[in-house]
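# could you work out the structure for the sequence below:
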Amino acid sequence: MSTSGIAVVTGAGRGLGQATARALAEREYRVVVAARSLEAAQPVVDAIVANAGEALPLALDVADPASIDAARDELLAGISEAWPDAKIEVLVNNAGIGLFAPLEGITADDVDRTFAVNVRGPLLLIQALVPHMPPGARIVNLSSSLSRHVSPATAVYAASKAAIEALSRSLASELGPRGIRINTIAPGPTATDFNGGAMRDNAEMRHGLGQQTALGRVGEPDEIAHAVAAFVSSDLRWVTGERLEVSGGVLL
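Here you go, the predicted structure:
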């Protein structure tokens, strides 16, 4: 039986979100597995429960403000019934989208979709949940190492991640008086299904990126998840408004 509070993880049906949900469950958080559909969330919930954890699925499309409002109401009702003694102590804004194109290939829709998911979604979800989070709660937003170094055809994605970092710093100041801290994790190249699973499945790409990384390889999802878990631990209770790059030292 979990003894800690509730952790909400977005984009938790796969990749980094799934790994983060499971890592937090292993640390005895009651995890809300938020994904675009209940069907996507349920296998992760089942895996957590099979490992003696506690979890609930939540349908959430962060690109849709109406979905955020509906998910908040569903979340509060669900935890009131399942875990009435627990509070929302952790929010991990992991859900993201990457639309990559060179300058001449960028469309207005690419920009709008990227910022709707990567920036507006986390902002509106924080706005929706903060009133229900106690002093001492923690928020982690997912950025990217691409907010620090450059790569062709990544301008829109990188700009959205720079924006989420600026948003996090500003909100850290605003939420500090409430005792809520907010930080950013910036993963480097990681072997997930993001961008079609290229960094997971393309051996040539993995090798090339590994040669550009101080530790000689791309990252694994659990390595990012464990960094998130560390950021929300009490050991880092005096850290807020910070960006931690978890990239193995890519392009130093």
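# contacts and neighbour counts: CA atoms only from here.
OK.
# distance from stretch 62-71 to the middle of the chain?
The chain centroid and the centroid of stretch 62-71 are separated by 16 Å, computed with CA atoms, centre = their mean, to the nearest Å.
# I have a second one here; can you model it like the first so I can compare?
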Amino acid sequence: MALPLDVADTASFPSFREAVTRALEENWRGASLHGLVNNAGFRLYSPLETVTEAQFDGLFLVHLKGPFFLTQALLPLIRKGGAIVNLTSATTRVATAGIAPYASFKGGLEVLTRYMAKEFGPRRIRANAVSPGAIRTELGGGLTDEFEALLASQTALGRVGEAEEVGRVGEAEEVGRVIARLLTDEFGWVNGQSIEVGGGYCI
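Have a look, this model is predicted:
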């Protein structure tokens, strides 16, 4: 089920929680969430000296403030023993020119993940971060052939990751599989961690 949400509009979060509560009751006869994945995002390519305050604020709202207050709003719905996964980025570890605000807020989300794990631990709610490396997606307008070749050359496995089925065994939903596992009891003892899924990017 898809429900509309603007992660940059924190004032809408209480009504969104009400919509989620109704959806749980009407469609699944339940009142709790098994997990929460904070995955909204967009990227801006701009050198530090040309980033505007409006661009900075827009990135901040979506990548750090939004996940913070959305998690706060939905926390009462997350069941005991549930899990939170925050999507960060390998750019928090490897500096890439032109994306300083994006990477900075993703770094903040990585730190926030550890605090979530600490503070939500008494409720047995786990929190982990997944940090994708170079993945073929439409974020930031997608990858040009030249840029993809560069990223592949910097990755130990010699290619970029796949977000969708491409007909090659083992390469579908490479990030999604990790997220899904972190939401299960199978990974119930993994908590407060940042797991990079990047095929050995810049090691």
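# how much space between the residue mapped onto residue 77 of the second structure from the first structure and residue 177 of the first structure?
Residue pairing (TM-score structural alignment): residue 77 of the second structure is matched to residue 132 of the first structure. Separation of residue 132 of the first structure from residue 177 of the first structure (CA to CA, to the nearest Å): 15 Å.
# what count of nearby residues applies to whichever residue in the second structure pairs up with residue 183 of the first structure?
Using TM-score structural alignment to pair residues, one finds that residue 183 of the first structure aligns to residue 128 in the second structure. The local packing of residue 128 of the second structure (other CA atoms under 10 Å) involves 26 other residues.
# how about the contacts made by residue 128 of the second structure?
84-86, 113-114, 117, 182, 190-195 (CA atoms under 8 Å, 6 or more residues apart in numbering).
# mind giving me the PyMOL command for buried ones among those residues?
The PyMOL selection below is limited to those of the contacts of residue 128 of the second structure classed as buried (16 or more other CA atoms under 10 Å):
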select buried, resi 84+85+86+113+114+117+182+191+192+193+194+195
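# between residue 132 and residue 177 of the first structure, which has more neighbouring residues?
Set residue 132 of the first structure next to residue 177 and count neighbours by other CA under 10 Å: residue 132 wins out with 14 against 10.
# what about the helices in the second structure?
Here the second structure has its helices, by DSSP state H, at 13-28, 53-60, 66-74, 100-120, 145-153, 174-182.
# in the first structure, what range does the last one match?
When the first structure is aligned by TM-score structural alignment, the counterpart of helix 174-182 of the second structure is residues 223-231.
# that stretch vs the second structure, average distance?
On superposition with the second structure, the average gap between stretch 223-231 of the first structure and its aligned counterparts reaches 0.8 Å (mean CA distance after the TM-score superposition for the first structure).
# now that stretch, how far from the centre of its chain.
Distance of stretch 223-231 of the first structure from the chain centroid (CA atoms, centre = their mean) equals 11 Å.
# mind listing residues that contact it?
In contact with stretch 223-231 of the first structure (CA under 8 Å, 6+ apart) are residues 16-17, 19-21, 23-24, 140, 183, 185, 187, 236, 246.
# let's see 10 Å
Residues from elsewhere that reach stretch 223-231 of the first structure (CA atoms under 10 Å, 6 or more residues apart in numbering): 15-27, 90, 92, 138-142, 182-188, 190, 222, 233, 236-237, 239-240, 244-248.
# again with stretch 69-80 of the first structure
Against stretch 69-80 of the first structure from outside (CA under 10 Å, 6+ apart): 6, 8, 30, 32, 34, 56-62, 65-68, 81, 83-88, 124-125, 128-129, 132.
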